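> Build me a model:
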Amino acid sequence: MGLDTIKAALPGYARDITLNLDSTLGTSTLTPTQAWGTALACAVAARNPLVLREIAAEAVGHLGPEGVEAAKGAAAVMAMNNIYYRAKHLIGDEQYASMPARLRMQFIARPGVDKGDFKLWCLAVSAVTGCGICLETHEKALRGRGFTREQVHEALRISAVVHAAAVTLDAEAALA
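Below you'll find the model as predicted:
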């Protein structure tokens, strides 16, 4: 169950992803809460049922119920924010920057876990969905909270590998 199930499901051509699951989550320099919250938030964002189910099953032991809800909440709010802020940025018209979002984001104020950890998970989801402005904003906020570049980098590594596992398994399911 958990990572072992994902690794067993990955095809031979994705051996690097299998090995990277171990090296990113198995030996992460992040705290277990930070690493597994990152993995779970990114699994939600990556949308593959097997990856999400198995990471969630393993993450609960590291996060507890509040952490699981916060990681899912990070993915949910960033699903909205990443689309909105990336679109405003890509349009390239500065007048949009001054327009208020008027989107509810109350969960961000009280995520139920350490706000730094929550921001780390938001950054990782932003990497999965490709929102540059959200990546910049969250990285600056994390650095302001005392997170190191190495910690941010570690979250990015986890997001990349979780996403790669999801993409690979989606491709295999579509081709089956």
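> use CA for all of it now, contacts and neighbours both
Noted.
> centre of the chain versus the longest helix that the chain contains, how much separation?
Identified as the longest helix of the chain according to DSSP state H is helix 49-91. Relative to its chain's centre, helix 49-91 lies at 6 Å (CA atoms, centre = their mean, to the nearest Å).
> count of residues packed around residue 91?
Residue 91 has 9 neighbours, counted by other CA atoms under 10 Å.
> where does it sit relative to residue 112, distance-wise?
In this view, residue 91 and residue 112 are 34 Å apart by CA to CA, to the nearest Å.
> go on, residue 46?
The value you get for residue 46 to residue 112, if CA to CA is used, is 23 Å.
> who has more neighbours, these two?
Legend: neighbour count by other CA under 10 Å for residue 46 and residue 112, higher for residue 46 (23 against 17).
> my guess is the more buried one meets residue 130, correct?
No: the pair residue 46 / residue 130 is not scored as a contact, 11.7 Å apart, by CA atoms under 8 Å.
> and residue 44, what is it in contact with?
Going by CA atoms under 8 Å, 6 or more residues apart in numbering, residue 44 touches 52, 72, 75.
> swap the cut-off to 10 Å and go again
When contacts are counted by CA atoms under 10 Å, 6 or more residues apart in numbering, residue 44 is found next to 51-53, 55-56, 71-76, 79, 125, 162-163, 166.
> what's the answer for residue 36, then?
Residues near residue 36 by CA under 10 Å, 6+ apart: 25, 28, 30, 42, 55-56, 58-63, 67-68, 71, 121, 155, 158.
> cutoff 6 Å now
Applying CA atoms under 6 Å, 6 or more residues apart in numbering to residue 36 gives the contacts residue 59.
> Could you tell me how many residues sit around residue 102?
Neighbour count for residue 102, taken as other CA under 10 Å: 6.
> still on that earlier bit, after the longest helix of the chain, next one along is what?
Following helix 49-91 in sequence order, the next helix or strand is helix 94-97 (DSSP states H and E).
> Alongside the first, I'd like the structure of this one:
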Amino acid sequence: MSLTDLRNALPDYAKDLKLNLDSVLSDAGAQGLDAKQIRAIALSCAIASRYKPLTEAIEAFAAEKLSPEEIAGAKAAAAVMGMNNIYYRATHLIQNEEYGQLRAGLRMNVMANPGIDKMTFELASLAVSAINGCGACMDSHEKVLRKHEISAQGVQSSLKIAAVVHAVAVALEQA
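You can find the predicted model right below:
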């Protein structure tokens, strides 16, 4: 099923999502991001949202601009954040500060060479962290992005992609 087919399958109560999906996935709507970044972030977010038909459609959309290595990098962001968000969210939320002081000891080698440029990987990681609700990870990725001169609009656009892609997945799963 194509992205257009899925968009059209959204129920009437989700008509705002139809408009927002078109906007956040367009070069004009996702201010501060380029076409490759938009697609990589959207793919990472679709994976994190766990609705296979949407993931498949967004992967096809992403493949229009991304190489197989870049697609693998977007998938890697979703995978490693799926692990990190659980761990770091838990150590942040547990009231015993001792857990936050312990060495995580989790392998994150993909972060050194993710297959996509590092700032796109960071943007995708931020977006997935938003979906997964990990404030500690969001803070960490936002700081890296801003340090490397990604604009506030770029960060915001990444978060808007996360919000809309996740909402579309939820609505389609309920339809």
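> TM between them?
Their TM-score after superposition, calculated using TM-score structural alignment, normalised by the length of structure 2, is reported as 0.95; 172 aligned residues with a CA RMSD of 1.0 Å.
> just to revisit the earlier point, average offset between the longest helix of structure 1 and structure 2?
Taken over the aligned residues, the distance from helix 49-91 of structure 1 to structure 2 averages 0.5 Å (mean CA distance after the TM-score superposition for structure 1).
> Mind giving me the packing neighbours of that helix?
Where contact means 3 or more CA pairs under 6 Å, 6 or more residues apart in numbering; DSSP states H and E, helix 49-91 of structure 1 is packed against helix 32-46.
> how big is the offset of the helix it packs on relative to structure 2?
Compared with structure 2 after fitting, helix 32-46 of structure 1 has a mean deviation of 0.4 Å; criterion: mean CA distance after the TM-score superposition for structure 1.
> residues near the counterpart of residue 129 of structure 1 in structure 2, how many?
Using TM-score structural alignment as the criterion, residue 129 of structure 1 maps onto residue 132 of structure 2. Neighbourhood size, residue 132 of structure 2 [other CA under 10 Å]: 20.
> how about residue 19 of structure 2, what's its partner in structure 1?
In structure 1, the residue matched to residue 19 of structure 2 (TM-score structural alignment) is residue 19.
> which one is the equivalent of residue 116 of structure 1 over in structure 2 nearest to, not counting chain neighbours?
Counting by TM-score structural alignment, residue 116 of structure 1 corresponds to residue 119 in structure 2. Nearest non-adjacent residue to residue 119 of structure 2, counting by CA to CA, 6 or more residues apart in numbering: residue 145, 6.6 Å away.
> The one you found and residue 82 of structure 2: what is the separation?
20 Å.
> on that earlier part again, three-state assignment of the residue nearest to residue 119 of structure 2?
Three-state assignment for residue 145 of structure 2 (DSSP: H, G, I helix; E, B strand; the rest coil): helix.
> quick one: what's aligned to residue 166 of structure 2 in structure 1?
In structure 1, residue 166 of structure 2 lines up with residue 163, judged by TM-score structural alignment.
> now swap in residue 108 of structure 2 and tell me
Residue-level alignment of residue 108 of structure 2 against structure 1, with TM-score structural alignment as criterion, gives residue 105.
> Map residue 93 of structure 2 across to structure 1 for me.
Matched to structure 1 by TM-score structural alignment, residue 93 of structure 2 sits across from residue 90.
> got the angle for the helix or strand where residue 173 of structure 1 lies vs helix 32-46?
Using DSSP H and E, residue 173 of structure 1 maps to helix 149-175. Angle, helix 149-175 of structure 1 to helix 32-46, by axes from the mean of the first three to the mean of the last three CA atoms, to 10 degrees: 40 degrees.
> For residue 162 of structure 1, see how far away the match of residue 93 of structure 2 is.
On the measure of CA to CA, residue 90 of structure 1 and residue 162 of structure 1 end up 26 Å apart.
> the more surrounded of the two?
Set residue 90 of structure 1 next to residue 162 and count neighbours by other CA under 10 Å: residue 162 wins out with 30 against 11.
> what's the distance between residue 128 of structure 2 and residue 158 of structure 2?
On the measure of CA to CA, residue 128 of structure 2 and residue 158 of structure 2 end up 9 Å apart.
> higher neighbour count, these two?
When residue 128 of structure 2 is set against residue 158 and neighbours are counted by other CA under 10 Å, the residue ahead is residue 128, at 36 against 30.
> residue contacts, the more buried one?
Contact analysis of residue 128 of structure 2 by CA under 6 Å, 6+ apart lists residue 45.
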